[in-house]
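Participant: Need the 3D shape of this:
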Amino acid sequence: MKENLLLKKILLKIFNRISADNNYLKIESIHFKNNYLRIEGNENSLQCEKQSFLRNSHVYIKGMENRISIDIETEVYGNNMQVLFVNGSNNQILIGKNCVIRDTTFFINGNNNVICLENNVSVYGAEFHIEQDNNCLNIKKGTTFHGRNGYPVHIALDEGSSITINEDCMFSNGIQIRSTDSHSIIDSTGKRINYAEDITIGEHCWIGLGCIILKGTTIAPHTVVAAGSICTTEYHKGNCIIAGNPAKVVKENIDWDRKYL
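Facilitator: Sure, this is the predicted structure:
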């Protein structure tokens, strides 16, 4: 048993560049290769469960009590540019079972933030970006993202906001989802008027090519958002198509399927 543990540590050092003194590594997978790993601070943790894959990625954690967890049978592959970056304290990146992650950036700069991908999530070419404190991105099971050819799905949170994407949603490429404007807009008295607001996307929604979903948006379940639409408000009626700038309901009593029927 001790020989197996020693061999595992040697292989980790051979196939990866690791600097993680005073922190916790739990690498149960033998498919942890060609990564650059640097952990600074105390009581941070990286956990890769059995039958998970982490390859060709840069992992950087700095601060206190941060956690990255990759569950069983999940594949996280980069092209030596994929980054999992955490700077701050008490942040979490949680990737569930049977997920596939390709060429995707996880970025957290702040404290008490969470990025959670539930089971069976598929992500190709996305950017998950969090600034400041107390933000939460929750992507529920069976949801898929298909960024490609320099047109990623970009999701940004700031100022203690949340973005919730419910089960079995489908995202095309070149999409922006932002709970914040990232800069201040002020009125004539100097008062700021554009604080961050939460975003919720209901289950089984299809978000088309090049859509923009802005702060304060709610999209009801079983909605199709047409390509190039800009969503800025609450859409409470489900089973419909919304389109335009600003987006509005253009067709009702519909549903959609990933397959040609």
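
Participant: use CA for all of it now, contacts and neighbours both
Facilitator: OK.

Participant: which stretches of the stretch 151-261 of the chain form strands?
Facilitator: 153-157, 162-165, 170-171, 176-178, 199-201, 206-207, 212-213, 218-219, 223-225, 230-231, 234-235, 240-244, 247-252 (DSSP state E, counting those that start in this stretch).

Participant: Tabulate those strands (a markdown table), appending mean neighbour count and distance to K62.
Facilitator: Shown next, in a markdown table, are the strands of the stretch 151-261 of the chain (neighbours: other Cα atoms under 10 Å; distance: least, Cα to Cα, whole Å):
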| stretch | mean neighbour count | distance to K62 |
| --- | --- | --- |
| strand 153-157 | 24 | 20 |
| strand 162-165 | 23 | 23 |
| strand 170-171 | 20 | 31 |
| strand 176-178 | 21 | 25 |
| strand 199-201 | 22 | 28 |
| strand 206-207 | 26 | 34 |
| strand 212-213 | 24 | 31 |
| strand 218-219 | 22 | 34 |
| strand 223-225 | 27 | 38 |
| strand 230-231 | 23 | 36 |
| strand 234-235 | 16 | 38 |
| strand 240-244 | 21 | 42 |
| strand 247-252 | 15 | 41 |
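
Participant: which residues make contact with stretch 77-86 from outside it?
Facilitator: Taking contacts as Cα atoms under 8 Å, 6 or more residues apart in numbering, the residues outside stretch 77-86 that touch it are 35, 53-62, 66, 101-109.

Participant: Same question for stretch 185-198.
Facilitator: With contacts defined as Cα under 8 Å, 6+ apart, stretch 185-198 is touched by 158-163, 179-181, 184, 215-217.

Participant: Could you also give me the structure for this second sequence? I'd like to compare it with the first:
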Amino acid sequence: MGKGFSLGARSGLGDYCHVGASGGVVIGDDVICGSYVSFHSQEHVFSDSSRPVRDQGVTEVGISVGDGCWLGVKVTVLDGTVIGPNSVVAAGAVVKGNFPPRSLIAGVPARVIRSLD
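Facilitator: Have a look, this model is predicted:
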């Protein structure tokens, strides 16, 4: 069900990874994912405080991870995220948004720490 999942050539997922692909998850070639990395391509809408979250619907924008990335252990990637090619995501980061190529990404919430150039 959902938009699906695509894993590029020579890419791998570590032990106990989770891929929720209802909004689509596309992982490029030569990507390394540590253990317990999770992808969540669906997010609950919660903007109307007069209604329960469960009744407000969801978004399903999708997730894209560029070629040559490395995602450390326990990284969480949320709906709508685009990680540019050849980026490194530090262990434990919670990633949402658009990140340029060759970025070192870390934190909760994740942000670009520096360029890898």
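
Participant: if we can go back for a sec, may I see the strands of the stretch 151-261 of structure 1 organised as JSON lines, with distance to V114 of structure 1 added?
Facilitator: Output for the strands of the stretch 151-261 of structure 1, formatted as JSON lines (distance: least, Cα to Cα, whole Å):
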{"stretch": "strand 153-157", "distance to V114 of structure 1": "11"}
{"stretch": "strand 162-165", "distance to V114 of structure 1": "9"}
{"stretch": "strand 170-171", "distance to V114 of structure 1": "21"}
{"stretch": "strand 176-178", "distance to V114 of structure 1": "16"}
{"stretch": "strand 199-201", "distance to V114 of structure 1": "15"}
{"stretch": "strand 206-207", "distance to V114 of structure 1": "23"}
{"stretch": "strand 212-213", "distance to V114 of structure 1": "20"}
{"stretch": "strand 218-219", "distance to V114 of structure 1": "20"}
{"stretch": "strand 223-225", "distance to V114 of structure 1": "26"}
{"stretch": "strand 230-231", "distance to V114 of structure 1": "24"}
{"stretch": "strand 234-235", "distance to V114 of structure 1": "24"}
{"stretch": "strand 240-244", "distance to V114 of structure 1": "30"}
{"stretch": "strand 247-252", "distance to V114 of structure 1": "29"}
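
Participant: which stretch among these comes nearest G142 of structure 1?
Facilitator: strand 170-171 (8.8 Å; Cα to Cα).

Participant: still on that earlier bit, going by neighbour count, which of the contacts of stretch 185-198 of structure 1 are buried?
Facilitator: Among the contacts of stretch 185-198 of structure 1, those buried by neighbour count (16 or more other Cα atoms under 10 Å) are D158, E159, G160, S161, S162, I163, S179, T180, D181, K215, G216, T217.

Participant: Can you tell me what the fifth one aligns to in structure 2?
Facilitator: Aligned by TM-score structural alignment, S162 of structure 1 pairs with G24 of structure 2.

Participant: So for structure 1, the centremost residue is which one?
Facilitator: Nearest to the mean C-alpha position of structure 1, counting by Cα atoms, centre = their mean, stands F128 at 4.3 Å.

Participant: SS state for it?
Facilitator: Three-state assignment for F128 of structure 1 (DSSP: H, G, I helix; E, B strand; the rest coil): strand.

Participant: Confirm I14 of structure 1 sits in a helix?
Facilitator: Yes. Per three-state DSSP, I14 of structure 1 lies within a helix segment.

Participant: can you count the residues close to it?
Facilitator: 12 (other Cα atoms under 10 Å).

Participant: Would you mind measuring from it to R38 of structure 1?
Facilitator: I14 of structure 1 is 15 Å from R38 of structure 1, where distance means Cα to Cα, to the nearest Å.

Participant: same thing with C240 of structure 1?
Facilitator: 47 Å.

Participant: got it, and S179 of structure 1?
Facilitator: From S179 of structure 1 to R38 of structure 1 the distance is 30 Å (Cα to Cα).

Participant: now do I242 of structure 1
Facilitator: I242 of structure 1 is 45 Å from R38 of structure 1, where distance means Cα to Cα.

Participant: Now the equivalent of V95 of structure 2 over in structure 1: closest residue in space that isn't a chain neighbour?
Facilitator: Under the alignment by TM-score structural alignment, V95 of structure 2 pairs with C231 in structure 1. Distances taken as Cα to Cα, 6 or more residues apart in numbering place I213 nearest to C231 of structure 1, at 4.8 Å, with adjacent residues excluded.

Participant: contacting residues around that neighbour?
Facilitator: By Cα under 8 Å, 6+ apart, the contact set of I213 of structure 1 is Q176, I177, R178, I230, C231, T232.
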